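>>> Got a predicted structure here, sequence first:
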Amino acid sequence: MSAERRKRVLLITYYWPPAGGSGVQRSVKFTKYLREFGWEPIIFTVRNGEYPERDQTLIRDIPEDIEVVTAPTYEPYAIFRALTGHKQHVNANLFHNRQKKGVISRLLFWIRSNLFIPDARIGWLIPAKRRLNTFLRQESVDAIISTGPPHTVHLIAASVSKKFSIPWLADFRDPWTGIDYFDKLALTSAARRLHQRLEYRTLTQADSVITVSPFLQKMLEGISHRKVHVITNGFDEENFIHKRPAPDTRFTIVHMGMLGGARDHRIFWQALATLAQHDQAFHEALEIRLYGKVDAGILEAVPPVLARNTSLEHYVPHAVVPKILQRAQLLYLPIHDCAIDAGFLPGKLFEYLAARRPIISIGPVHGDAANVIRSLQAGVTVHYTDLDALIHYFRERFQAYQDHIPFEASSSLAQFSRRNLTAALADLLNTHLPTPSSHGTSPG
């Protein structure tokens, strides 16, 4: 860049390494590539967050001299652990289940639903605003991005954006009131209205709104009556530039990431059990490898005929994921079975695509994920109840495996590379640059 001061963007995110999982990767990859497009990222994150997963390997993607600003939070999960005797970090999804047994658990669920709005990270709001008010009086930035959930980040961004007259982009990785578990919360009518007001205010006050799929774009545009931009998740091409490993010698079906709840599709197991019972060669060659957190109920329900074919590894560092995917004979992508299933474009889909191995997805056949898979000829999507179609595809892929027929993967993936997606974000940031005369304005 020239001697002129580099443009600076403040990225407000709760999830930041050592946090692991899919949510943190979007922020990390934007940070990795923003400098190539003229923007210097400054990270604002939580000092003492509760993370369901941790992955130190993600730190490798962060430039060493990136400035990280933090503020502490007051987490309700610490109180939950004290009251219930839990010693481990608590998954935020725990508070989404109204069926939890016990008076204390039901009470905590009601409290979580009605007093922690917009989410259980609201204890970060006041410390974050205080820290950023101090920081922004001393340092100038050209734009702010808040990426949620948790949607508390948008409330933080709204406050400092208004106070310091800084353009603000609100990034919705998931919807707010449209999320699949929202209607399962024990909400009073007043709490529901407050969620709706905060959501509408965020969508209409932000200078730009970003989301991750066309379906969610339409949902948010329907609420806000304004333009919403789509910047999908993607894959980092640098993770896939090494020599491709040879495919597994066995017929491996791999699922990467959390598996449970609305992604628990029993026809997956039915189809494989049917084939294993009627085809000895299939049974002997089959390996089902699950990487990540899997609900105990799923493992308990694995058909006996598949018990020895199924393995579980609770968590693997993201750095080793590409090779696992590239070696698989088939990649399994279950989509949530819920009201907004058509809008799910899981982050793992793009790494599946980059692995260039066939994908079998169970979900809405005209959803956003199915459209991407179909357009790139990357595999097949079958409906949640279409057992015959699922069996047929497993048979087809097993025959190709036996005959050593290579999978012809699409090469048209550039639109989903993290570098190109960051370029789109930088272009959007550039549209909101203030005039030179108003550069770095802050209240006295």
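Sure thing, it's come through.
>>> Please make it C-alpha for all contacts and neighbour counts, starting now.
Will do.
>>> Could you pull out the strands in the stretch 1-150 of the chain for me?
Assigned by DSSP state E, counting those that start in this stretch, the strands in the stretch 1-150 of the chain fall at 7-12, 39-46, 67-71, 143-148.
>>> Going by neighbour count, list what's buried in stretch 285-303.
For stretch 285-303, a neighbour-count test (16 or more other Cα atoms under 10 Å) marks 285-294, 302 as buried.
>>> gap between the two ends of it?
17 Å (Cα to Cα, to the nearest Å).
>>> swap in stretch 70-90?
By Cα to Cα, one end of stretch 70-90 lies 21 Å from the other end.
>>> Ok, stretch 141-157 next?
End-to-end for stretch 141-157, by Cα to Cα: 13 Å.
>>> Next up, a structure to set beside the first:
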Amino acid sequence: MEKNLLIVSYAFPPSLEIGGRRWSKFVPYLNNLGYKISLLTHQPKIKVEDKIVYNNLNRVDFFNSKYPTVLEKRPVNVIDHLKYKVSLLYMKIITKNNYYDKGVLIKKSFLRKASSIIKEENIKLVIITGAPFSLLYYGTLLKQNLSIKLISDFRDPWTWGDGYGMNILSSKRKEKEISYQNEVLKFSNLVFVPVKPMYDHLVINYKEFKTKINILPHGYDKNDFEKVKYNIKNNNNNFRIIYGGTIYSNLDQLYHELYNCVKNNINCDYNIEIFTNDFKYLTKSQLFEIKKKMSVKKLLPTKDFMKKVHSADAFLLFFPDNVKDFLVLSFMKLYI
């Protein structure tokens, strides 16, 4: 019997967005178990030249979210602020749901594309990971219209979290998101979460769905790290501190404390490098003030970044209170 599987993940390598790493790490092992895997993902912003990233996949299809890119980053000047406000107003008018959800504009086109793949590849199992959480809801519509089993993967807290704009939604929009979340829990055959605090929240508040909720921790592929030379030494006298990955929300105070700390100790022997694509807490002028000791750079491929980690003296991690007990992917990379 063929084991045909469709994975839906908004981000997926070669995209450097951290959300794509989770299921990309599971794909080789699912492939080894005999699954014939199709992938539906957002069109990557970078040119796909290295086809090896899709080695274990039978088929890859892309969708365009149509989401305003200006809303994906914090505005830094007057023009950016104007574009941001206009785009945000547009999203508030066009959707009754969460206007920060990147999948909220593509319901019809997504369902059409996903349905086509399911029928053409004789898919029996669909795994959808969110955020964007709208994709999880679209999965319930697929389940009700096609003969499939559905696994919904909550990478992050949905309606009970502060991320993805949830903490600033109006009561009506929040109720809409809660209704979507309820549908996902109702129609999914299984629900995965990566950490126990998320599991505890769901099983306490949704006792009727307890048997289908499971913890699936973040994974890693040990082959990624066998290529890294671990004997890299820091030949510089400066104490080197490094960070890489997603910058969480609600950390304004912590990053401003870091800024003040660096500014007040500008002549000490240390250096801080932050690798991320979404740094938003300090202005360009503030970063210029402390550029002698702290720099923010674009994300690097995993093996290149890990070389920098192993040549550093310390790894910096900042967590907001709502995820302070989460075992995130960064820990997986550091402690293997």
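Now that the structure is in, tell me what you want to look at. In this text, all values refer to a predicted model and were calculated from it rather than measured experimentally.
>>> ranking the strands of the stretch 1-150 of structure 1 by burial, who's on top?
Across the strands of the stretch 1-150 of structure 1, averaging neighbours per residue (mean count of other Cα atoms under 10 Å) puts strand 143-148 on top, at a mean of 26.
>>> hang on, the earlier thing: is it possible to export the buried residues of stretch 285-303 of structure 1 to CSV including distance to residue 62 of structure 1 and secondary structure?
Listed next are those as CSV, based on distance: Cα to Cα, whole Å; DSSP: H, G, I helix; E, B strand; the rest coil:
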residue, distance to residue 62 of structure 1, secondary structure
285, 40, helix
286, 38, strand
287, 35, strand
288, 33, strand
289, 30, strand
290, 28, strand
291, 24, strand
292, 23, coil
293, 26, coil
294, 29, strand
302, 40, coil
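>>> Adding distance to residue 101 of structure 1, write those out as CSV.
Below are the buried residues of stretch 285-303 of structure 1 laid out as CSV (distance: Cα to Cα, whole Å):
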residue, distance to residue 101 of structure 1
285, 42
286, 38
287, 36
288, 33
289, 32
290, 29
291, 29
292, 26
293, 22
294, 21
302, 25
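>>> And the residues you listed, which two are furthest apart?
285 and 293 (24.8 Å; Cα to Cα).
>>> Could you report the distance from the residue lying farthest from the centre of structure 2 to residue 235 of structure 2?
The centre of structure 2 is farthest from one residue, residue 267, which by Cα atoms, centre = their mean lies 36.5 Å away. For residue 267 of structure 2, the distance to residue 235 of structure 2 (Cα to Cα) stands at 19 Å.
>>> and if you look at residue 328 of structure 2?
For residue 328 of structure 2 relative to residue 235 of structure 2 (Cα to Cα), the value is 30 Å.
>>> Equivalent analysis for residue 41 of structure 2, please.
42 Å.
>>> likewise residue 88 of structure 2?
For residue 88 of structure 2 relative to residue 235 of structure 2 (Cα to Cα), the value is 48 Å.
>>> Looking at the two, which has the bigger crowd around it?
residue 88 (17 against 8; other Cα atoms under 10 Å).
>>> contacting residues around the more buried one?
71, 99 (Cα atoms under 8 Å, 6 or more residues apart in numbering).
>>> 10 Å instead, please
Contacts here follow Cα atoms under 10 Å, 6 or more residues apart in numbering; on that basis residue 88 of structure 2 touches 68, 70-71, 82, 94, 99-100.
>>> Is residue 63 of structure 1 in contact with residue 33, as I believe?
Yes - between residue 63 of structure 1 and residue 33 there is a contact at 9.4 Å, judged by Cα atoms under 10 Å.
>>> The two: which has the busier surroundings?
Using other Cα under 10 Å as the criterion, residue 63 of structure 1 and residue 33 rank with residue 33 on top: 23 against 13.
>>> What residue in structure 2 is paired with the more buried one?
Mapped onto structure 2 by TM-score structural alignment, residue 33 of structure 1 lines up with residue 29.
>>> what residues are up against its match?
Contacts for residue 29 of structure 2 (Cα under 10 Å, 6+ apart) come out as 35, 56, 221.
>>> hang on, the earlier thing: let me have the strands of the stretch 1-150 of structure 1 in JSON lines, extended by distance to residue 396 of structure 1.
JSON lines is the format used below for the strands of the stretch 1-150 of structure 1 (distance: least, Cα to Cα, whole Å):
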{"stretch": "strand 7-12", "distance to residue 396 of structure 1": "46"}
{"stretch": "strand 39-46", "distance to residue 396 of structure 1": "47"}
{"stretch": "strand 67-71", "distance to residue 396 of structure 1": "50"}
{"stretch": "strand 143-148", "distance to residue 396 of structure 1": "40"}
